[in-house]
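Q: need a structure here:
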Amino acid sequence: MTGSVLAWARADVGMSVRGLAEALDVAPATVEQWESEDAHPSTGQFKRLSKVLGRPENFFFLTRPPKKADTANAAFRTAYGKGEWLAPDPKISQQLRLARRVQTVSAWLGRKLGDPNPSVPAVIIRDAPEKVADLLATWINWSLEIQTNNTEARTSQILRQLLQDRGLTVLHLPLNEDTAVRGFSLPHPVAPLMAINTKENYRARLFSYVHELAHLALHDDSVCLVQNDEGTERWCNEVAASFLVPEDDLRKYVAEKFGSEKISTLDQVSALRGRYKVSLLAVALRLERLGLGRPGLYASVSRTLEKRAKGGRPDPDRPQNRARVRLQTYGRHYVGSLLEAAESDILPETQVLDILKVSRSELADLRVLSRSGAEG
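A: Below you'll find the model as predicted:
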């Protein structure tokens, strides 16, 4: 095993020497000896090391580390109520590398196809969340009527498509539930990208789309594992809540249901959230922010909230074949660009097959699905 390659892989997932040592149940000095090649792991230790760092075993026998790090810079969105910094997770690292590859291909395709740059509105964290929410809603042509006139699933699908219509790549990835990561964003001048956890329900996805859009508007490219209630994360949450729960409508709706009393119970919050297709916490955050809820309402709801619901269920009328899964994962914007590149002889069809990991017959199915708008 090449020690410098091990050190590179460890750094790539953001893990310290001590962190790797604890994951492998060895002393930190042992990891240091492996990286300096003064000692080598046993077969069992090596297999666990490969799994923890999310790299195939043969990767560690490269003669030198990769010249260019493929670490994906990302701002992570964590689950509500998580008060501790998240530990690096190999599965998340793998999904980040996938997202970075998709972003690289998407940027190349955009230039070759002559697509206009997405031009995500630029904001700063000192901007009022209400103002930023209005700006982003106008940019993607969003309206409250979309939320109130559609089911949760359909509202989520419409928002994803509007984001893609603006040139954003929107991935749906099965991030592990126990990682507490709900999504991440990768800014880029030509190919901005966001990834949403499909283990989340439609209400959580809806909120995450806007939260990640706020990150992209900040052009936030820091590598971080963030707490949900502090700094940039808190601000992005407030932007998403303002976007999905407009102040004027909420004030009117609260007055109709509860008069002038301040909202103080979980039942009252629950009675309000159905209109906006968002979570209890999103409504609680909005109520407290606008002075419509008692102080501490958000924290109280967070403490009593039941376990998060599972992700959205597939449509039973849409069989989950490989073509549909690819379209759901990568989205119509990215898949459509690949298909257009193949039809325009910008990319050989064999390369598109390799990128999407589908057969020719599945690619034909993908063309039909993409054109029909059946993204799911």
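Q: contacts and neighbour counts: CA atoms only from here.
A: Will do.
Q: residues in contact with residue 167?
A: 116, 117, 118, 191, 192, 333 (C-alpha atoms under 8 Å, 6 or more residues apart in numbering).
Q: Narrow those residues to those that are buried.
A: The neighbour-count test (16 or more other C-alpha atoms under 10 Å) marks 117, 118, 191, 192, 333 as buried among the contacts of residue 167.
Q: just curious, which of the residues you listed is nearest to residue 346?
A: residue 333 (16.7 Å; C-alpha to C-alpha).
Q: so which helix or strand takes in the closest residue to the closest one other than its chain neighbours?
A: Using C-alpha to C-alpha, 6 or more residues apart in numbering and skipping the chain neighbours, the partner closest in space to residue 333 is residue 164 (5.6 Å). Taking DSSP states H and E as the definition, residue 164 sits inside helix 152-165.
Q: and for comparison, fold this next one:
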Amino acid sequence: MAETNKIKVKKEIYEWAIKESQKDFEEINLRFNNIKKWLNQEDFPTFRQLEKLANFLKVPLGYMFLDRPPKSDIIESEYRTIGNKKPYISKNLKDTIYDMSRKQDWISEYRKDNGWDKIILDNYNELDVDATLEIANKAKEFLNLKEFWYRDFKVSRIAYNFLRERLELKGIIVMQNGIVGSNTHRKLDIDEFRGFMLYDEYAPLIFINANDSITGKIFTLVHEFIHILFEKDDILENKDLPRDVKLESQINKITVELLMPESHIREYWNKEDKNLNQIEGLSKLFNVSRLALAIRLYNLKLINQSLVQKVSEVTKGDLEKKESNSSGGDYWVTYKSRYSNNFVETVIQGAESGEISYNYAFNLLDVRAKNYDILKEEIIRYE
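A: So this is what the prediction gives:
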């Protein structure tokens, strides 16, 4: 886009962005001396000026192009409002949720306009949440997983990618990142959250915190998928916040049953050889962490608390290797790992068919115009 082109942004979008930034207006005015004219629609910024303003206010650039401000209740009503008091959520997490919600809103509308059916057809939410085994089996059927599907994967990363692909084949959007957008200075805190899910009948979206261990990401991916079945938005936090305790407890049990079926555990477990080596081997077989497996064994009364404690101590001293988010690798491999294939391909389809403008596609995909054609080639190359 030429630098002289002006971008018309609605006044209410400016007002939302300024409020969201929590910055003093005078501070903004000192940095952008035309901000009052922009607010009053007397003048309009260039694309570059708008980009700088969005970066300064720390709001997603794409939101500046909206017709109306983002839904105000994304955080306030859908995520753990406790006694009308919103729990603390960092700016980084909040911006990530807003960005994913904007992308989800677009693809949901696109799918509805193009005759897509709703993603989840079975009435899972009508099932008794206590029917752990039944729901876990139905979830596996939905994803077309074989009874012993995990045996095909000796590397957990490959198992994770496999599960992600199965979800994508069903139309579920799976995103992951370890930073806010492409800003390497805004790392997502694994101590705050491991992932979240935004429910939508046409485009349910799972976001995975890429700073987690690979086995942690597998657990989160399945956990959030189960939330989709129950049509319940979720943030999987590492903080001890009050939640719908029964639902969360049961969804965790369903997740565990899918990843570590009780019948399989009892088949594999050698009661005469209760040691760390056996736990290590079985955790690799099921693509779960040693501690997750140890807790599962304890709950099945196959080991005692002292062995769980030993596993916990070993885990603390030998932390699982986390996925690197350095920018030193192939840019497009990193990009593909962050973005849902469903999402990227649909945006490209919309742009190429003329249903959305190229500029809007660039913003949804978080790429510059000069990289768009390269992205199209990369999508074809990795299919």
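Q: what stretch of the second structure does the helix holding residue 164 of the first structure fall on?
A: Here helix 152-165 of the first structure aligns to the second structure at residues 156-169, judged by TM-score structural alignment.
Q: Translate residue 245 of the first structure into the numbering of the second structure.
A: When the second structure is aligned by TM-score structural alignment, the residue opposite residue 245 of the first structure is residue 260.
Q: before we move on, the earlier item: mean deviation of the match of helix 152-165 of the first structure from the first structure?
A: Averaged over the aligned pairs, stretch 156-169 of the second structure sits 0.8 Å from the first structure after superposition, using mean C-alpha distance after the TM-score superposition for the first structure.
Q: List the buried residues in that stretch.
A: 156, 157, 159, 160, 163, 164, 165, 166, 167, 168.
Q: Isn't the third one up against residue 153?
A: Yes: with contact defined as C-alpha atoms under 8 Å, residue 159 of the second structure counts as touching residue 153 (5.7 Å).
Q: what residue is smack in the middle of the second structure?
A: Central residue check for the second structure by C-alpha atoms, centre = their mean: the C-alpha nearest the mean position is that of residue 207, 0.3 Å away.
Q: What lines up with residue 287 of the first structure in the second structure?
A: When the second structure is aligned by TM-score structural alignment, residue 287 of the first structure is paired with residue 297.
Q: For its match, which residues are in contact?
A: Contacts of residue 297 of the second structure by C-alpha under 8 Å, 6+ apart are 265, 303.
Q: 7 Å - rerun?
A: By C-alpha atoms under 7 Å, 6 or more residues apart in numbering, the residues touching residue 297 of the second structure are residue 303.
Q: And it, how close does it get to residue 50 of the second structure?
A: 55 Å (C-alpha to C-alpha, to the nearest Å).
Q: Confirm that residue 171 of the first structure sits in a strand.
A: Yes: when classified by DSSP: H, G, I helix; E, B strand; the rest coil, residue 171 of the first structure is found to be part of a strand.
Q: which secondary structure elements does the helix or strand encompassing residue 250 of the second structure contact?
A: Assigned by DSSP H and E, residue 250 of the second structure belongs to helix 245-259. Helices and strands touching helix 245-259 of the second structure, by 3 or more C-alpha pairs under 7 Å, 6 or more residues apart in numbering; DSSP states H and E, are helix 132-142, helix 214-229.
Q: got the ones you listed as a markdown table, with mean neighbour count and distance to residue 303 of the second structure columns?
A: Converted to a markdown table, those look like this (neighbours: other C-alpha atoms under 10 Å; distance: least, C-alpha to C-alpha, whole Å):
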| stretch | mean neighbour count | distance to residue 303 of the second structure |
| --- | --- | --- |
| helix 132-142 | 17 | 22 |
| helix 214-229 | 24 | 22 |
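Q: so what's the residue lying farthest from the centre of the second structure up against?
A: If you look at how far each residue of the second structure sits from its centre, by C-alpha atoms, centre = their mean, the farthest one is residue 272, at 41.3 Å. Shown in contact with residue 272 of the second structure (C-alpha under 7 Å, 6+ apart): no residues.
Q: what's the closest non-adjacent residue to residue 22 of the first structure?
A: Nearest one to residue 22 of the first structure, counting by C-alpha to C-alpha, 6+ apart, is residue 28 at 7.8 Å.
Q: Is it correct that the one you found is in contact with residue 21?
A: Yes: the criterion here is C-alpha atoms under 7 Å, and residue 28 of the first structure meets it with residue 21 at 5.1 Å.
Q: Can you give me the buried ones in the helix holding residue 250 of the second structure?
A: For helix 245-259 of the second structure, by 16+ other C-alpha under 10 Å, it's 250, 251, 252, 253, 254, 255, 256, 257, 258, 259.
Q: Of these, which is the nearest to residue 105 of the second structure?
A: Residue 105 of the second structure has its nearest neighbour among these in residue 251, at 25.8 Å by C-alpha to C-alpha.
Q: And that closest one? What does it align with in the first structure?
A: Mapped onto the first structure by TM-score structural alignment, residue 251 of the second structure lines up with residue 236.
Q: Throw the helices and strands packed on helix 245-259 of the second structure into CSV and include distance to residue 293 of the second structure, thanks.
A: Shown next, in CSV, are these (distance: least, C-alpha to C-alpha, whole Å):
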stretch, distance to residue 293 of the second structure
helix 132-142, 17
helix 214-229, 11
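Q: between these, which gets nearest to residue 328 of the second structure?
A: Evaluated over these, closeness to residue 328 of the second structure peaks at helix 214-229, with 19.7 Å, by C-alpha to C-alpha.
Q: Superposed on the first structure, what's the mean shift for that closest one?
A: Mean for helix 214-229 of the second structure is 1.1 Å (mean C-alpha distance after the TM-score superposition for the first structure).
Q: In the first structure, what range does that helix match?
A: Using TM-score structural alignment, helix 214-229 of the second structure pairs with 202-217 in the first structure.
Q: Might you calculate how far that stretch sits from the centre of the chain?
A: Stretch 202-217 of the first structure sits 8 Å away from the centroid of its parent chain (C-alpha atoms, centre = their mean, to the nearest Å).
Q: can you confirm the residue nearest to the centre of the second structure is in a strand?
A: Yes: remark: residue 207 of the second structure belongs to a strand, assigned using three-state DSSP.
Q: so what's it up against?
A: Neighbouring residues of residue 207 of the second structure by C-alpha under 7 Å, 6+ apart: 174, 175, 176, 195, 196, 197.
Q: So which of those wins on neighbours?
A: Neighbour counts for the contacts of residue 207 of the second structure, by other C-alpha atoms under 10 Å, peak at residue 197, which reaches 29 neighbours.
Q: Stretch 351-371 of the second structure: end-to-end distance?
A: 14 Å.
Q: and if you look at stretch 111-128 of the second structure?
A: Per C-alpha to C-alpha, stretch 111-128 of the second structure runs 30 Å from first to last residue.
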